[in-house]
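Chemist: Pasting a predicted model and its sequence here:
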Amino acid sequence: MPRYGAVSCIDRNVTALLRFADEWRGTNVNVFLYNSSSHHQAGLNLATYYDLFIKSFLGRDSAFMRYKVELFNEPASQSQLGFIFIGALVMIPFTFLPANPVAWVVKERQCGSRHLQDLCGLSFFVYWTANYTFDMLAYFVTTLLCILIFCIFSRQDFVGPDRAGGTFMLLMVYGLTSTAGAYALSFLFKEHSSAQTIVMGVGFVAGFLLLMLVYVLALDPGNVDTSDKMRWEFRLIPSYCIGEGLIGLLMLDSKLAMGTATSAWDMDQLGWPLLYMAVELPAFWLIVLCVDHPAVRRCLQRLRYNRDAEPIIPSDEDSDVEDEREAVYEAGQMGDTTSDVVRVVNLQKRYGNGNIAVKGITFSIFPGEVFGFLGTNGAGKTTTISMLCQQFLPTGGSAYVCGYDIVEQSKEALQCIGYCPQFDATLDLLTVEEQLELYAGIRGIVRAEWPALVDALCTLCELTMYRKTVTSALSGGNRRKLSVAIALVGGPQVVFLDEPSAGMDPVARRGMWTAIQRAAGHCSVVLTTHHLEEVEALADIVAIMVRGYVRCVGDKVHLKNKFGSAFEVSVRLASAQHAELFASFMQAAFPDAVRSEGEGRRLVYQLPRDRGFGDVFQTFQANKEQLHITGYSVSQTAHSADGFSSFSWGHGVVVEGS
């Protein structure tokens, strides 16, 4: 039979026992020996000893002999490992909470809404304060619900008389710090979905797996030092701190009983986690300030900015482009900064990979003009507009809006600008009316004027029936209308429209043109497009961009006279029987004429520009009766790419027609 316990009386020859006897200032020392493989043997030995002691003291004949010391088994409520698991599981939902704020911040930056708000005058401090306040109010409600659940289930570990304050403080400090940390991490992402997923994953790994690793290692006496060293490093992660604090609260009773802790606020309980997070909170906000503050961003971008960069002039530059540059240079030398609303001088944009998107373009726009940039995707139109609207700074040259330098006087320049980006910068959860009111408030328009402003813009852009509709439910065309309406809020002096009618059907597109024409009566408009028909309908001045260069600039008629390759002749005959006679006449009078469309009585021909407009008209007028023509028209090509095709094809680019 195995021996589970024994009693050893004092043996003066045993040094250890002598030391123990001296400590207790006595010589009658009894030592209990027990086999640790029997978990309850120590208690049984002690109970047996006291039972024998009572019997020896009272005597065998005592009436109290029927009494004896009994041992009761009181199982522990939780093992240490159980406390660790409970704390980690309670902590897991809190690790997911910072993923929501970071997703919205990245989404606003991704869709361009943040830039649009900055352009309208939103303060850096107002933006972050508003976000932080809203996120913390939502988190505060979550914290209260969590505390309520602890109370309902009587979790005295968390809501006991001496712990409720510590629990609340731990959760709130974690919320403040983790949200600020999420904002700091937001600058690492360009897509809101990946930001949310990665931040959530990092929080889970740091808050659960690392926490479990540290505490499981601490259970092994040989790894206690390693565990302690890891704690100091992992506390830099807020989700680890909240987990450590929760486990500390769960294990507090055991430590109080052993005398290794005095309260929940001890440094080894809540002290270190709270201290670490309190230090990290301003550190995270400092990162946000350094990365996102407009002054800091501009200082960093100016490192690559060279106002006096050499012009990049192609060898085959058009004379009109050269004349435009000379006129702009002359106005600058005379100090005239008020005659034009937009002045661009040798504007360049070179990316880090060496690609030059905009190659030293120069032009000016005068009050009341509608200036159209025409070109294919990748020509540099959007990059030019983005620089003028300060989405990013140029790397060379200069630009002025309403007389203000976009680099040196950026804030003043932005106050003059309205901007419709190429892709809709709308907030999905707001209605059309709420979006317009938001930007009206940012522009500084008094609240009493909002209803009239919203009514006017909704009427102008044909959004009246959608004003209460959430933006996410709008069609693509109506989103473009809303983007144009936002650009017009506040009556800016210059409105930049980057492909405003993209994705619209023909009917909606013409409605958009009407709105732009009406708005152009009160401001200058700069629009980009790759539709000749849109330029024909809206623009007073046209600049064609090809591979980063402005290849030609001027009014529409001048450019078509200079670069157009054909007249379009539309003829209506008295009868289809005269078609052969008319065809023979065209072959004799205009050998290079090409029949482009028409059957029967109506015929359309394209004529090369080797003869003047008046000569062509006179030829048809003289032969009208002989050819049995009941009606005809001679016009420059306007509704296809033919008007500028010779120019565009010569530079390897085709401009799309409508």
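Modeler: On my side now, so go ahead. Numbering: from 1, shown residues only.
Chemist: contacts and neighbour counts: CA atoms only from here.
Modeler: Will do.
Chemist: Does residue 357 lie in a helix or a strand, and which?
Modeler: Element membership of residue 357, judged by DSSP states H and E, is strand 356-365.
Chemist: quick one: the helix or strand following that strand to strand 356-365, angle?
Modeler: As assigned by DSSP H and E, the chain's next helix or strand after strand 356-365 is strand 370-374. Between the axes of strand 370-374 and strand 356-365, defined by axes from the mean of the first three to the mean of the last three Cα atoms, to 10 degrees, the angle is 160 degrees.
Chemist: Output the contacting helices and strands for the very next helix or strand once past strand 370-374.
Modeler: As assigned by DSSP H and E, the chain's next helix or strand after strand 370-374 is helix 381-388. Judged by 3 or more Cα pairs under 8 Å, 6 or more residues apart in numbering; DSSP states H and E, the packing partners of helix 381-388 are strand 356-365, strand 494-498.
Chemist: could I get the ones you listed as TSV with mean neighbour count and distance to residue 404?
Modeler: As requested, these are arranged in TSV below (neighbours: other Cα atoms under 10 Å; distance: least, Cα to Cα, whole Å):
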stretch	mean neighbour count	distance to residue 404
strand 356-365	22	14
strand 494-498	25	13
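Chemist: would you turn these into JSON lines with distance to residue 271?
Modeler: What follows is the helices and strands packed on helix 381-388, written out as JSON lines (distance: least, Cα to Cα, whole Å):
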{"stretch": "strand 356-365", "distance to residue 271": "55"}
{"stretch": "strand 494-498", "distance to residue 271": "55"}
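Chemist: try it against this one:
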Amino acid sequence: MFHFSKKLIVFRIVLIMLVLCVIPAGFTVFLVEDRICDAYHLQLVSGLSRCTYWTTGYVFDMSIYTPSLIAILLIYVIFGVKEFAYSFEAICCFFLVFLLYGLCAVLWAYVLQRRFEIAALSFVLISVGTFFVGIVASLTVMVIEQLMQKDPTLIAPHTICSIVFLLLPQYNLGMAIFRGSFVFQLIQIGENYLKELHRPDLVSSLPIPSLLEWNLMGKHCLCLIIHTFAAALTLFVLERQPFGFLRRWEQIRTQRLLESSKGVSDEDVIAENRKVDEIENAGDNPLIVKDLAKAYTRANLAVRNVSFAVDRGECFGLLGLNGAGKTTTFAMLTQKIRPGAGSVHIHGRSMVIGDRSSFDQVGYCPQFDALNMKLTTIENIELFARIRGIPETHIKP
């Protein structure tokens, strides 16, 4: 009976891990769509801060994840699944574990989605991948624990795996559930033993350990908290891109290609370069681009010494052949990518990556359809109007 219950617990762990891996992965679908169609970038250019974007998304996703946990635990209570709902304390502890896992799993999903360009593929691979990793790690430790009772040589591998797998949030979730369910098995064994002794009155005196003890759920809860901060820090670093040495290497590579490239011979280009060089007051022109260059590889320049100035109130675009560098130029002007060389001044201030205050009075129409397709035309207009800070009375009549 005990072995049957243990197998049933493992089966329930597999099911609950599957559910809790699918939910965070589902939140990446919108993020991938937003990033690939450049809607995210357009919102940043319009004045939305990265912190606001990710914080509001995180709060909204957790507001969906948390009721799902409550629904799962209510189902356990209604159907009498004692392993998870044998006491109010147990319900609260399992809710805490599920919530801590969600806090870090959602953030790690945000990090992982950056590697995908297809929303459906992101959902499938993140959900299946995290589930597979969690199940394999958890079952490995469970099986070794069972076998080392007869084979002491497995104690060392068990210790190593138990420590290394703490780096996986899914492992911490699976083992926390397993340890918590194991406490219920201890309670059942104690109750059955006292019944055989005809002393059921001593059931309340059984020395039942707390679920949050270090060797039960405690260390796994702490690891999940650490994972939450680690995921948040990773996302912050990836968004800010504070890799100065890479930036320096890119500048050196671009400069070498510029030195080896041929000079400009077109008269119109020379005239525009001369116009930019003669500008004394940068405030007279909302946008001044001087000697802008970018190299993606060691062999070719994507953009070579582009210089131009835009007058106040002027709407401008770029025309040219495919591969001329139009998309790359606008990507640098809107801070989507870092320039390899040159300077950009917006409203008299030098453009600094991460500082978008210069875009307050600049509008940007992207090359591709950077709109949220789940919103209507009016809703998209209202969204960007609010991001721009237009008063609500001017948005809706």
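Modeler: In hand now; what should we look at? Note that the coordinates shown come from a computational prediction; the quantities given were computed from them, not determined experimentally.
Chemist: Please work out which residues of structure 2 line up with the strand holding residue 357 of structure 1.
Modeler: Counting by TM-score structural alignment, strand 356-365 of structure 1 pairs with residues 301-310 of structure 2.
Chemist: Residue 375 of structure 1 - how many residues pack around it?
Modeler: 26 (other Cα atoms under 10 Å).
Chemist: And it, what's its match in structure 2?
Modeler: By TM-score structural alignment, residue 375 of structure 1 lines up with residue 320.
Chemist: same check, this time on residue 125 of structure 1
Modeler: So, by TM-score structural alignment, residue 125 of structure 1 is matched to residue 51.
Chemist: Counting neighbours, what do you get for its match?
Modeler: 11.
Chemist: same check, this time on residue 123 of structure 2
Modeler: 23.
Chemist: what helix or strand is it on?
Modeler: Assigned by DSSP H and E, residue 123 of structure 2 belongs to helix 119-147.
Chemist: Just give me the mean distance for that helix relative to structure 1.
Modeler: With mean Cα distance after the TM-score superposition for structure 1, helix 119-147 of structure 2 departs from structure 1 by a mean of 2.0 Å once superposed.
Chemist: Kindly name the residues of structure 1 that line up with that helix.
Modeler: By TM-score structural alignment, helix 119-147 of structure 2 lines up with residues 192-220 in structure 1.
Chemist: what do you get for stretch 23-30 of structure 2?
Modeler: Counting by TM-score structural alignment, stretch 23-30 of structure 2 lines up with residues 97-104 of structure 1.
Chemist: Name the nearest residue to residue 112 of structure 1, sequence neighbours excluded.
Modeler: residue 425 (4.9 Å; Cα to Cα, 6 or more residues apart in numbering).
Chemist: sorry, that was for residue 537 of structure 1
Modeler: Nearest to residue 537 of structure 1 is residue 513, by Cα to Cα, 6+ apart, at 7.4 Å.
Chemist: repeat for residue 331 of structure 1
Modeler: residue 337 (7.6 Å).
Chemist: show me the contacts for the counterpart of the one you found in structure 2.
Modeler: When structure 2 is aligned by TM-score structural alignment, the residue opposite residue 337 of structure 1 is residue 282. Neighbouring residues of residue 282 of structure 2 by Cα atoms under 8 Å, 6 or more residues apart in numbering: 288, 345, 347-349.
Chemist: where does residue 393 of structure 1 land in three-state SS?
Modeler: coil (DSSP: H, G, I helix; E, B strand; the rest coil).
Chemist: how deep is the aligned residue in structure 2 for it tucked in, by neighbour count?
Modeler: Alignment note (TM-score structural alignment): residue 393 of structure 1 maps to residue 338 of structure 2. Each residue near residue 338 of structure 2 was counted by other Cα under 10 Å, and the total is 18.
Chemist: isn't residue 338 of structure 2 right next to residue 351, touching?
Modeler: No - with contact defined as Cα atoms under 8 Å, residue 338 of structure 2 does not reach residue 351; the gap is 10.4 Å.
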